[in-house]
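Chemist: My questions concern the predicted model and sequence given below.
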Amino acid sequence: MMAALIASIPLIVIVALFAVGARSLPVAAAGTAAVVLTAIGSGSPPSTILGALLLAGPTAAGVVVVLCGGFVLTGMLSASGGLARIARLFEESASDTGTRLLMIASGFGVWIESVVGFGVGLIVAIPLLVRAGLPPPRATLVSLLTMALVPWGALGAGTLIAADRAGLSAAALGTASAWLSLPLMVVSTAVAAWVCRSAGSPPRALPLALFVGVEWGALVLANTLLGPGAAGAIAPVAAVAAVALVRGRRNARRASLDRPLARALAPFLTLMSGLIVTGALRASGALPPAWAFLASPQFWIISSVAVAFAAAATSGGPVLRAAGRALRASASAVLAVVLFLFIGVAMSESGLAASILGLAEGAGATFPFVVVGIGMVAGVSVGSNVGAAAMFPGPVAASAGGSAHDPLLSVAAYNVVASFATGLSASRLGLGLAAAGDPGAESDGEPASAPGAGGRALDIRSVFGVTLVVAAGLTGALVAAIAPG
């Protein structure tokens, strides 16, 4: 018990600082210092910390490129009018404000996150939600709430890592995670719809239910047939198409593809088609190892930025200046993400994560609830699906097997909850507020809040935190009901 409590010190430091409203970068720096000191104090040699740094280095470099590329892309599109034209596309395709917001956040934003990952979906969706009528903090909250498919972000990178760490089949873990995602999808989408009421009208019940049902069904089917790599990209597209067919028929003539829209969508089409085609070539063995970089998100986010600049060549000066402003505004948020990623890897490599799982010994029938609780803490602490996937799946699988619980369902529950919990982390909140044009809001007197009903402040942390606890509890109950142990 004492070893588990000592190993939890870095997570306690992070959660405590985050709870009192500290900014993401100071929280990440304090967490990094805490994990290094705790690991060395627990007997890990300095070489272990150095090894964790080297292990996290390549991934961290890739994350920096992807995040900076995402901020530059949205800054360029905002300056060139591309974001405004994409926002108008959703206005033309949906007959009411609520459905439009749903399609932007749960459809377009989640699709971008599933293909690229690392928070780029937030960076792209939040400015569109602001243009559609949501105040910046509410736009941030809605986008965070609708990222229920985070386990499949970056073409399933986190789920693939979790499966490898736990010694499970990636296809089996993806499918199990999809089945267990239903409570989370229902709760988070319902809360997001409630938050959207400030923009005029929340999404109506029929399109809301249709969207969640189709997205979940497509997610399960795609994981079963194709694996976790493509499932996250397929599910939101299927859901948006279903809602558009039901709700958008009368607006079909209004929605049209013109030259400004083609220029605005070209970077995203480049990004999606490039990643999917080269990913398929790599999976089939048709892509030579020397050309493997062509299948990386880094290559295609840079390519999409180049396409965006070429499409806005007539206003190159203002677009480049906007890109520079976006890059400078996002610097601290990007650095915080990198530090949190290192924390996750260091917790795993030093054995601190395995020690924390000692708290689950003797949990008995409550083991699933302990697992989702650890998932919440891991996600909130490291703020990265990849980082959370590197921390606990191995120890969770081992503890589940030793306590007569199903390792696959246990790791799947952890995967789903930890991934969603990253939305409550300091790093993701920092990214969201930076994308909303309010990078300092997380540290002022009313952190990340907007006027609510009756003039009351609506705090992002409070609303998301309650949603997370409810969804995690339902997920734990579902696992306990399916496999009581």
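Modeler: Looks like it arrived, so ask away.
Chemist: When you work out contacts or count neighbours from here on, use the C-alpha atoms and nothing else.
Modeler: Will do.
Chemist: can you pull out the strands in the chain?
Modeler: For the chain, applying DSSP state E gives strands covering 449-451, 457-459.
Chemist: Could you tell me how far the last one lies from the centre of the chain?
Modeler: Same thing as strand 457-459. 22 Å (Cα atoms, centre = their mean, to the nearest Å).
Chemist: one more structure, for comparison:
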Amino acid sequence: MLALAAASPIVVAMTLFLARTKATTMAVYSLLTGVLVAIFFFPTPVGELLRAGAMFGPTILEVLLILFGGVLLSRITAETGAMDRISGWLRQSASNRQAGTVLVIFGLVPFAESVTGFGIGVTVGVPLLMQLGHSVKHSAILSLLGLVAVPWGALGPGTLVAADLAGLSLFDVGVRSALLTLPVVLGAGIAAWLVMRGESPKPGRLLAHLVGAAVLLNAGILVANLLMGTPPAGIIGSLLVLAVHLLSFKMGRSLVPAGRAVAVALLPYAVLTAGLLAARALSSPMEASLLKRTLSSGGIWLIVACLIAQYGSTSLGGGTSGLRARASLAYRSWVPVGIATGGFTILGALLAATGMGRELGAALAGIGAGYLVLGPVVSGLAGFISGSNTAANSMLAATQAQAATSMGSSVLQLVAVSNVTASMATMLAPSRILLAYEMAVIPVAAVPGPDAASPTEGEVTAWIAPRLGILLAVVCTLLGLITWVIH
């Protein structure tokens, strides 16, 4: 009975998702269901709830700030023409649109996600894909497929949570997660090919390009985990993809000199990356505190990047709107995304604090060895609900470790595979799809799309969801079978 009650928020979210309900509605009703279940079936001392609030509260606020900063940066770079200059440079340098698209999916989106996390890769990828001539639907799904480096997003806090709760080393979990990510990147490459093959005159060459870029990204992440540790692995892997593509453009004599205008357009992203990495390196010796978290927060550095994008563009005559006007428009786009993301993240914290996540995991572990196949699927559901592998691991990592121990299986394997599937499932999270949609339909004249009229959120969700759902089901099942075979 308790297990059924614990599963009810997830069931509500899934039901509303299949009914094509808006992400904000899903988040609100799922959270309300979770609160009611907690009150009647999982009463928790107020002190425990306050401690959980102190633990998850800063993370939730940081996530919301990061999302707002990402939306604002996207709007500023679009209106000032910075995104035009970047995408124009890529279009001119790439031998064709296919090369530019692959560069975005397996280079730019994973890079942005690795630096900042929380789906910000989507805010970088969608505008560029729109500029490359893709439709709203294609831009949204291709950018979501680029979320293949989520275990290393924001320098890997979710993977760190999984390692800590399971009593494992971050190095071991990072390396095993990198090994298990190969089916994820290959699946994303094949899915992208299925979306794009009708546009390519040489579909076989397109498939080889996508698969090659996927393998290169995964190899870079694995080697970086082994040589440099887990936190910077996603950044190193995605930079390798970017470097190889730019080198190939240069060898093919298609690489166009960036010039001052492109350099200014890229400056906000360079400052964001360098500032975030430097701040985290310099603050690492500090004791854990609000000051340390603020200095190394992706949200703070995104706001810095927004200021540089806003005022740096004036030297090139970009844009006339003030920062306040752009922030107001960004706020309107951010509100539904913030409600959906915040609601699901709070739900994840509630499941962890009240024991609902542990109850559900324990009940499923009673299945026996078959749970080794279902365990990754369960974590995938948690990632789908929360839109965050950090929240999913907070809910289930300890339970997965206990289940593996009770079955005499490898704790490292089950925890790592759960980390990977929870991360992959964020592609399908309602909050992520909504974010991709909002980025694709921002009403900016400088970012024209090929559609005569922008599709609605429901239409985009209905088109994307089954495609990503099938991909997720296939990869999660495959990873589950691998885990069962290892057992």
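Modeler: That came in fine, so what should we check first? Computed from a predicted model, the values in this text were never measured in an experiment.
Chemist: Next, the TM-score between them, please.
Modeler: The TM-score (TM-score structural alignment, normalised by the length of the first structure) is 0.91; 471 aligned residues with a Cα RMSD of 2.3 Å.
Chemist: about what we covered before: right, and the strands of the first structure - which one's nearest Val187 of the first structure?
Modeler: Nearest of those to Val187 of the first structure, taken as Cα to Cα: strand 457-459 at 17.7 Å.
Chemist: contacts for that closest one?
Modeler: With contact meaning Cα atoms under 8 Å, 6 or more residues apart in numbering, strand 457-459 of the first structure is reached by Glu446, Pro447, Ala448, Ser449, Ala450, Pro451, Gly452.
Chemist: Swap in 6 Å and give it another go.
Modeler: Ala448, Ser449, Ala450, Pro451, Gly452 (Cα atoms under 6 Å, 6 or more residues apart in numbering).
Chemist: Stretch 434-445 of the first structure now?
Modeler: By Cα under 6 Å, 6+ apart, stretch 434-445 of the first structure touches Gly21, Ala22, Arg23, Ile123, Ile126, Pro127, Pro136, Leu433, Pro447, Ala448.
Chemist: Tabulate the strands of the first structure (a markdown table), appending distance to Ala280 of the first structure.
Modeler: Shown next, in a markdown table, are the strands of the first structure (distance: least, Cα to Cα, whole Å):
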| stretch | distance to Ala280 of the first structure |
| --- | --- |
| strand 449-451 | 43 |
| strand 457-459 | 42 |
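Chemist: Dump these into TSV; add distance to Gly387 of the first structure and mean neighbour count as well.
Modeler: Shown next, in TSV, are these (distance: least, Cα to Cα, whole Å; neighbours: other Cα atoms under 10 Å):
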stretch	distance to Gly387 of the first structure	mean neighbour count
strand 449-451	28	19
strand 457-459	26	18
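Chemist: closest to Ala171 of the first structure out of those?
Modeler: So among the strands of the first structure, strand 457-459 is nearest, using Cα to Cα, at 37.5 Å.
Chemist: Give me the contacts around stretch 412-430 of the second structure.
Modeler: Contacts for stretch 412-430 of the second structure (Cα under 6 Å, 6+ apart): 23, 144, 150-151, 173, 177, 376, 379-380, 383-384, 387, 389.
Chemist: let me fix that: stretch 366-377 of the second structure
Modeler: So stretch 366-377 of the second structure is contacted by Ala365, Ser418, Thr421, Cys476, Gly480, Leu481, Trp484 (Cα under 6 Å, 6+ apart).
Chemist: which among those residues gets closest to Ala404 of the second structure?
Modeler: The nearest member of the contacts of stretch 366-377 of the second structure to Ala404 of the second structure, counting by Cα to Cα, is Ala365 at 8.5 Å.
Chemist: The closest one matches what in the first structure?
Modeler: The equivalent of Ala365 of the second structure in the first structure is Glu361 (alignment by TM-score structural alignment).
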